[in-house]
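> Got a predicted model here, sequence first, then my questions.
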Amino acid sequence: MRVAAHQPNYLPWTGFFHKMANCDVFVILDNVQFPRRDFCNRTRIKSPRGAYWLTLPVVRGAFEQKINETRLFEPDTNLPRHLKTLHHFYARAPFYNFLIQKLLPIYEQSWEYLLPFNLALIKTLAAILGITTPLVLASSLGEPPAGKSERLIYLCQQLGADTYLSGRGAVAYNDPVAFAAAGLKLEYQSFTPPVYPQGYGIFIPNLSIVDLIMYHGSASQRFLCT
């Protein structure tokens, strides 16, 4: 069984869903430290002036604050603002109405914490893409040991996996010797970000999956096969 893991990003990019589609269980790393200036509370979409950062303000706690402890800041104001931004940049996209009808019930709910909000979005977007991989919260698997590789090995062992699928950005810190000693095969994601018609202007790569779905709807799934 192949396991992959990732932080619960906000409206993630295409590579996030490619990894999810290519494993048997996808672990949501909810009990790790909340990353500053990363993608847990922000994403990139397309504007007429280029890539635009769509950022969810959060309540900053202690330095060691975990993702599952992170609260949204004034969500009743900021979530509607994000909907307006999506409308402003994508209202003319062919699948705007299709996608916004899926997202609207989530944005209109009352949320206190970042994690459940992001999870609701991730599950909805995965369903649009036809991805049925089970999601498991890392916090539900017990307290892992210290160390990045040790944490991942522990999660794999708890789930009975024989293979861990890693993003290529983790090459610098994954310990292949530790994985091998644990009897785990360490594989790296093979993914080329898709190039697709974006509707206007020059193509901007590595945007949120929202950008792809706005222009290609459910057919977006075929772009994840690259």
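Now that the structure is in, tell me what you want to look at. Numbering: from 1, shown residues only.
> C-alpha only now, for contacts and for neighbours.
OK.
> list the contacts for residue 155?
Taking Cα atoms under 8 Å, 6 or more residues apart in numbering as the contact definition, residue 155 lies against 138, 141, 144.
> what's the offset of the helix or strand hosting it from the middle of its chain?
Secondary structure assigned from DSSP states H and E places residue 155 in helix 148-159. Distance of helix 148-159 from its chain centroid, counting by Cα atoms, centre = their mean, to the nearest Å, is 20 Å.
> circling back to that earlier point, got a winner among the contacts of residue 155 for most neighbours?
If you count neighbours using other Cα atoms under 10 Å, the busiest of the contacts of residue 155 is residue 138, which has 23 neighbours.
> Quick check: that one vs residue 52, distance?
Distance from residue 138 to residue 52, counting by Cα to Cα, to the nearest Å: 31 Å.
> Find the helix or strand that residue 44 is a member of.
Since the elements are taken from DSSP H and E, residue 44 ends up inside strand 42-47.
> Please report the number of neighbouring residues for the nearest residue to residue 35 once chain neighbours are set aside.
Once its chain neighbours are removed from consideration, residue 35 has its nearest residue in residue 67; the separation is 7.9 Å (Cα to Cα, 6 or more residues apart in numbering). Burial of residue 67, expressed as a neighbour count using other Cα under 10 Å, amounts to 21.
> Quick one: list the elements packing against the strand holding residue 44.
For strand 42-47, the contact count by 3 or more Cα pairs under 8 Å, 6 or more residues apart in numbering; DSSP states H and E identifies strand 50-55, helix 209-216 as packing neighbours.
> If we use 6 Å, what do you get?
Contact here means 3 or more Cα pairs under 6 Å, 6 or more residues apart in numbering; DSSP states H and E; on that basis strand 42-47 packs against strand 50-55.
> Identify each buried residue in the strand it packs on, please.
Along strand 50-55, the positions that meet the burial threshold by neighbour count (16 or more other Cα atoms under 10 Å) are 54, 55.
> do stretch 174-185 as well
Judged by neighbour count using 16+ other Cα under 10 Å, the buried positions of stretch 174-185 are 174, 179, 184.
> What residues does the first one make contact with?
Contacts here follow Cα atoms under 6 Å, 6 or more residues apart in numbering; on that basis residue 174 touches residue 149.
> what number of residues lie near the residue lying closest to residue 224 once chain neighbours are set aside?
Counting by Cα to Cα, 6+ apart, the nearest residue to residue 224 once its immediate chain neighbours are dropped is residue 18, at 5.6 Å. The tally of other residues near residue 18 (other Cα under 10 Å) stands at 23.
> Alongside the first one, take a look at this:
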Amino acid sequence: MCAIHQPNLFPRLSTLAKLFAADRWIVLTDVQFTRRDFQHRARLAALDDPGRQQWLTLPTHLPHGRPTLISQARLVDPCRSRRTVELLVRQYYGRSRHWGAVREVLEAVMHTLDTSGCVAGVAKRSTIALLTALGWSGEVLDSSEIPSRQNRSERLADLAAATGSTHYLCGSGGLRYLDVGPFDAHGIPVLPFHTPVDADDPLWQWSRRTSSLWALSKSGPRALANRLAARRGAAFP
């Protein structure tokens, strides 16, 4: 089962839950960068008051203007971005009793910021680090290395087929535009993945707005992994 998703900086729990439920994540980097999306920014929620939030944003240069692909976007000032990321993540989650797990995620991103000026590389590393903290052992592939057609739905279907995936896991946002025809042509079922909408459960209440760092800081890696595994089990019994 594969999920195909753009690299997001410290992704929201709704995104992380979908990737955790998949056996394979195909990182979609050969599409246009969107400044108002989550490739270069994340919304941090305060540890004890998730309604208090702040954007963590990596200043980004688009060398080709608006048509710039995600893979081509560059950090304006990697050193400054490094200081900002470290300062804000420590400020928001340094008091958590699960800080050790959060720190490992942070250190992985710091290393990438030290060695790469590529926004996609930093965002991808932040997601992999979170998945690793939760014990996910799936496969990560890059869409730019896999031949596919250009039409949106055809591209996704081709990526799934070329990697030998038997099912495509699609989030609620993708379902609004997806044409299942190309998947049917490849014999690949499209499985919808939804996160709960539960105002009484803070974990899911904030899952579509805030970075997964908050959930990791509140629950810890083992408890959070168990919750996501249970969500996968409920979606695909």
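Done, it's in. Treat the numbers as computed from the prediction; the structure is a model and nothing was measured.
> about what we covered before: which residue in the second structure lines up with the residue nearest to residue 35 of the first structure?
Residue 67 of the first structure maps onto residue 70 in the second structure when the alignment is built from TM-score structural alignment.
> is it true that its match touches residue 29?
Yes: assessed by Cα atoms under 6 Å, residue 70 of the second structure is found in contact with residue 29 at 5.2 Å.
> Tell me where the second structure has helices.
Chain-ordered helices for the second structure, with DSSP state H as the definition, fall at 13-21, 78-93, 99-115, 119-133, 152-162, 172-175, 181-186, 202-205, 212-219, 221-235.
> Redo those helices as a markdown table? Include distance to residue 43 of the second structure.
Shown next, in a markdown table, are the helices of the second structure (distance: least, Cα to Cα, whole Å):
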| stretch | distance to residue 43 of the second structure |
| --- | --- |
| helix 13-21 | 11 |
| helix 78-93 | 11 |
| helix 99-115 | 15 |
| helix 119-133 | 14 |
| helix 152-162 | 27 |
| helix 172-175 | 18 |
| helix 181-186 | 33 |
| helix 202-205 | 14 |
| helix 212-219 | 9 |
| helix 221-235 | 19 |
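> To residue 7 of the second structure, which of these lies closest?
In terms of Cα to Cα, the element of the helices of the second structure nearest to residue 7 of the second structure is helix 119-133, at 5.0 Å.
> Where in the first structure does the closest one fall?
Mapped onto the first structure with TM-score structural alignment as the criterion, helix 119-133 of the second structure occupies residues 114-128.
> Would you mark the buried spots in that stretch?
Within stretch 114-128 of the first structure, the residues that qualify as buried are 114, 115, 117, 118, 119, 121, 122, 123, 124, 125, 126, 128, counting by 16+ other Cα under 10 Å.
> looking at the second structure, which residue ends up farthest from its center?
Using Cα atoms, centre = their mean, the residue of the second structure lying farthest from its centre is residue 185. It sits 28.0 Å away.
> so how far is residue 150 of the first structure from whatever residue of the first structure lines up with that one?
Matched to the first structure by TM-score structural alignment, residue 185 of the second structure sits across from residue 181. Applying Cα to Cα, the value for residue 181 of the first structure to residue 150 of the first structure is 11 Å.
> Next: residue 16 of the first structure.
As judged by Cα to Cα, residue 16 of the first structure and residue 150 of the first structure stand 22 Å apart.
> Then residue 223 of the first structure?
According to Cα to Cα, residue 223 of the first structure stands 33 Å off from residue 150 of the first structure.
> And for residue 172 of the first structure?
Here the criterion is Cα to Cα. By it, residue 172 of the first structure lies 15 Å from residue 150 of the first structure.
> Quick check on the two: which one has the bigger neighbour count.
The residue with more neighbours, out of residue 172 of the first structure and residue 150, is residue 150; 17 against 7, by other Cα under 10 Å.
> Quick one: map the more buried one onto the second structure.
In the second structure, the residue paired with residue 150 of the first structure is residue 154, using TM-score structural alignment.
> how far away is the nearest residue to its match once chain neighbours are set aside from residue 155 of the second structure?
Counting by Cα to Cα, 6+ apart, residue 182 is the residue found nearest to residue 154 of the second structure once chain neighbours are left out, at 5.5 Å. For residue 182 of the second structure, the distance to residue 155 of the second structure under the criterion Cα to Cα works out to 9 Å.
> what does residue 94 of the second structure give?
Residue 94 of the second structure sits 41 Å away from residue 155 of the second structure, taking Cα to Cα as the criterion.
> Excluding chain neighbours, what is closest to residue 5 of the first structure?
For residue 5 of the first structure, the nearest residue in space outside its immediate sequence neighbours is residue 27; the separation is 4.4 Å by Cα to Cα, 6+ apart.
> and the one you found, how many neighbours does it have?
Residues within reach of residue 27 of the first structure, counting by other Cα under 10 Å, total 26.
> which ones are touching it?
Residues touching residue 27 of the first structure, when contacts are defined by Cα under 6 Å, 6+ apart, comprise 5, 135, 136, 137, 138.
> I'd like the distance between the third one and residue 128 of the first structure.
Per Cα to Cα, residue 136 of the first structure is found 19 Å from residue 128 of the first structure.
> what does the second one give?
Separation of residue 135 of the first structure from residue 128 of the first structure (Cα to Cα) stands at 16 Å.
> what does the fourth one give?
Taken as Cα to Cα, the spacing of residue 137 of the first structure relative to residue 128 of the first structure amounts to 21 Å.
> Check the first one too.
As judged by Cα to Cα, residue 5 of the first structure and residue 128 of the first structure stand 20 Å apart.
> What of the last one?
For residue 138 of the first structure, the distance to residue 128 of the first structure equals 24 Å [Cα to Cα].
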